[in-house]
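> Turn this into a structure:
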Amino acid sequence: MALSGGRLLGKVSVITASTDGIGFAIAKRFLKEGSKVVISSRKQQNVDSALEKLVKVADELNIPPTNLHGLVCHVGKSEDRVILVDETVKKFGGLNILVSNAAVSPAFGNIYDVDEKAFDKIMDTNVQASFLLCKEALPHLRKAGNGSILFVSSIGAYLPLPGVGAYCVSKTALLGLTKNLATEFARFGIRVNCLAPGIIKTKFSEPLTGNEAATELYMKVIPMQRFGDPDEMGGPAVFLCSDDASYVTGETLMATGGINSRL
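Presented below is the predicted three-dimensional model:
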């Protein structure tokens, strides 16, 4: 088995919430493309389990396991964000790519029934923490040159999903954050883009994908007639963070199985 293409060869990547689902799939694909990868999660046991799986992938590809590192990081905590960036730079000598994937959705139901505490948690984790992590990483991305930031948004940014309205609002905010940071960071040689997955089969999306009535409803708007697989998000993420997208910044790539969407 060989590298998928080596499009991230020599790069150092940090990916938040990357021990499962879409984040893990991106980490696995980045590893296959030659990047040194730092994964993170709020729980040490999740980090350990994901690292074990990734080491097996590395072994199959004859990639040194030293290309992998894992850290506990609650993105909503300032001290954790600092440690995540600083430890990455300390271990690998720099930082080239930041993928902000962490998100929460503690409230389910009508958006007007979401209480202030839950709404604040959603916005703090999904939007504010992403912004603050970018600020933490900025000096290192500038120093490395040709840096890349990728926010993971959602089809919910464009098409409100029943029951998770506040989450969708936070994902729409990431589109604006992408545009603004891309404009300001361009002069530093840093590209900022966004990936908006459709409905992907993960633990996070089980309330939607595991519900028969919801599945029947969504199949009416997904031309490909299926939910996405996490691994299908790895390729688009690699494209946006690699030199293949060297003239792409401030954009959102939709990976939704054909769901029609627009703001």
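
> Only C-alpha atoms from now on, for both contacts and neighbour counts.
Will do.

> Now for Tyr112, how many residues are close by?
Using other Cα atoms under 10 Å, Tyr112 has 8 neighbouring residues.

> again but with Arg142, I slipped
Counted with other Cα under 10 Å, Arg142 comes out at 18.

> Kindly report the same for Ala237.
So Ala237, with other Cα under 10 Å, has 23 neighbours.

> before we go on, could you also do this sequence so I can check it against the first one:
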Amino acid sequence: MQFQDKVVLVTGAAGGIGAGTAAAFAREGAKVMLADIDADQGGQRVAEVEAAGGQAAFRRCDVSKSEDMRALVEETIARFGRLDILHNNAGISGGTDFTADISEDDWDRVIAINLKGVWLGLKYAIPPMLEQGGGVIVNTASALALTVLPGSAHYNATKHAVAGLTKTAATEYARHSIRINAVCPGVIRTAMLQNAPNLAELEPRLLALHPAGRLGEVEEVVNAVLWLASDGASFMHGSLMTVDGGWTAA
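Just a heads-up that it's a prediction; the model follows:
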């Protein structure tokens, strides 16, 4: 119960990595606020946490909207009294078009959710953490914060930017006992991946990216996020922790 009585906010918590971290924090004693655009799945995740004996709540949130993110942080604090940990996780993939073929609408949407959404999380979580004397933020970046994949220019751009944002904010607030790091997953077996219509064709190409010879599992990323949020990572500021089966090391 290493997070006993800590208050944790997880964005993108209706499924995948976010749902995994929310459940894991709750198992470790935290009070968890889940946020996502998908209210039906988000409510189901809360029910699962509560059925397992944890404490959780849900708020529908579009992370690209300032008013949504401000209200989310305010409700978290009003409900649970403080905010100790933010897993700034919400993001989308954006498709596979090459750079010149990406529509302006697709470009703007990916930038708004993957980059602006992370910045808004920092913007509204940091002030209450400053007031209470510290906190922890873990951003979800990607292996594509450290390398590139053709057909993902807008996604690549956002994840490189999240890496830079993580490092900048970490250096700005380290002296205030706020630790800010990022986890950089490779390709992870989420429900979204498993339901991809072209998975049989796509999977061999994805496997070839990972020297480990397999794709990652959600719990492997969850373990990294929880460790970055724990006291065991107390001297880590601005780190980009890869959980990518050796992809970016090759």
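
> Any idea what the TM-score is?
Once the chains are laid over each other, their TM-score by TM-score structural alignment, normalised by the length of the second structure reads 0.93; 250 aligned residues with a Cα RMSD of 1.9 Å.

> Mean deviation, the lengthiest helix in the first structure versus the second structure?
In the first structure, assigned by DSSP state H, the helix with the most residues is helix 165-185. In the superposition with the second structure, the average deviation recorded for helix 165-185 of the first structure is 0.8 Å (mean Cα distance after the TM-score superposition for the first structure).

> now what about that helix, what contacts it?
Helix 165-185 of the first structure has contacts (Cα atoms under 8 Å, 6 or more residues apart in numbering) with 104-105, 107, 109-111, 114, 119, 122-123, 126-127, 131, 151, 153-154, 156-158, 160-161, 190-194, 249-252.

> What remains of these if I keep only buried residues?
Among the contacts of helix 165-185 of the first structure, those buried by neighbour count (16 or more other Cα atoms under 10 Å) are 105, 107, 111, 114, 119, 122-123, 126-127, 131, 151, 153-154, 156-158, 160-161, 190-194, 249-252.

> Just the ones of those residues in helices?
Short answer: these in helices (DSSP H) are Phe119, Ile122, Met123, Phe131.

> Could you let me know which of those residues ends up closest to Ala27 of the first structure?
In terms of Cα to Cα, no member of these lies closer to Ala27 of the first structure than Phe131, at 20.6 Å.

> counterpart of that closest one in the second structure?
Using TM-score structural alignment as the criterion, Phe131 of the first structure maps onto Trp119 of the second structure.

> Among the contacts of helix 165-185 of the first structure, which ones are in strands?
Phe151, Arg191, Val192, Asn193, Cys194, Thr252 (DSSP state E).

> Quick check: the farthest pair among these?
Arg191 and Thr252 (12.1 Å).

> what is in contact with the two at once?
Counting by Cα under 8 Å, 6+ apart, nothing touches both Arg191 of the first structure and Thr252.

> Help me confirm that Met236 of the second structure comes into contact with Ala182.
No: with contact defined as Cα atoms under 8 Å, Met236 of the second structure and Ala182 do not form a contacting pair (10.3 Å).

> which ones are touching Ala57 of the second structure?
Counted by Cα under 8 Å, 6+ apart, Ala57 of the second structure has contacts Val32, Met33, Leu34, Val46.

> make it 10 Å
Neighbouring residues of Ala57 of the second structure by Cα atoms under 10 Å, 6 or more residues apart in numbering: 9, 31-35, 42-43, 45-47, 49-50, 75-76, 79-80.

> Okay, and it sits in which element?
strand 55-60 (DSSP states H and E).

> Map Val82 of the first structure onto the second structure.
In the second structure, Val82 of the first structure lands on Arg70 (TM-score structural alignment).

> My assumption is that its match lies in a helix; please confirm.
Yes: the assignment for Arg70 of the second structure, made by DSSP: H, G, I helix; E, B strand; the rest coil, places it in a helix.

> what's the distance between stretch 206-225 of the first structure and the middle of its chain?
23 Å (Cα atoms, centre = their mean, to the nearest Å).

> Of all the residues in it, which ones are buried?
Leu208, Thr209, Tyr218, Ile222.

> coming back round to it: can you report how many residues lie near the nearest residue to the match of Phe131 of the first structure once chain neighbours are set aside?
Closest residue to Trp119 of the second structure apart from its sequence neighbours, by Cα to Cα, 6 or more residues apart in numbering: Leu165 at 7.6 Å. Leu165 of the second structure sits with 20 neighbouring residues when counted by other Cα under 10 Å.

> what's the matching residue for Leu165 of the second structure over in the first structure?
So, by TM-score structural alignment, Leu165 of the second structure is matched to Leu177.

> How about Phe235 of the second structure?
With TM-score structural alignment as the criterion, Phe235 of the second structure pairs with Tyr247.

> could you list every residue that touches its match?
Contacts of Tyr247 of the first structure by Cα under 10 Å, 6+ apart are Arg191, Leu240.
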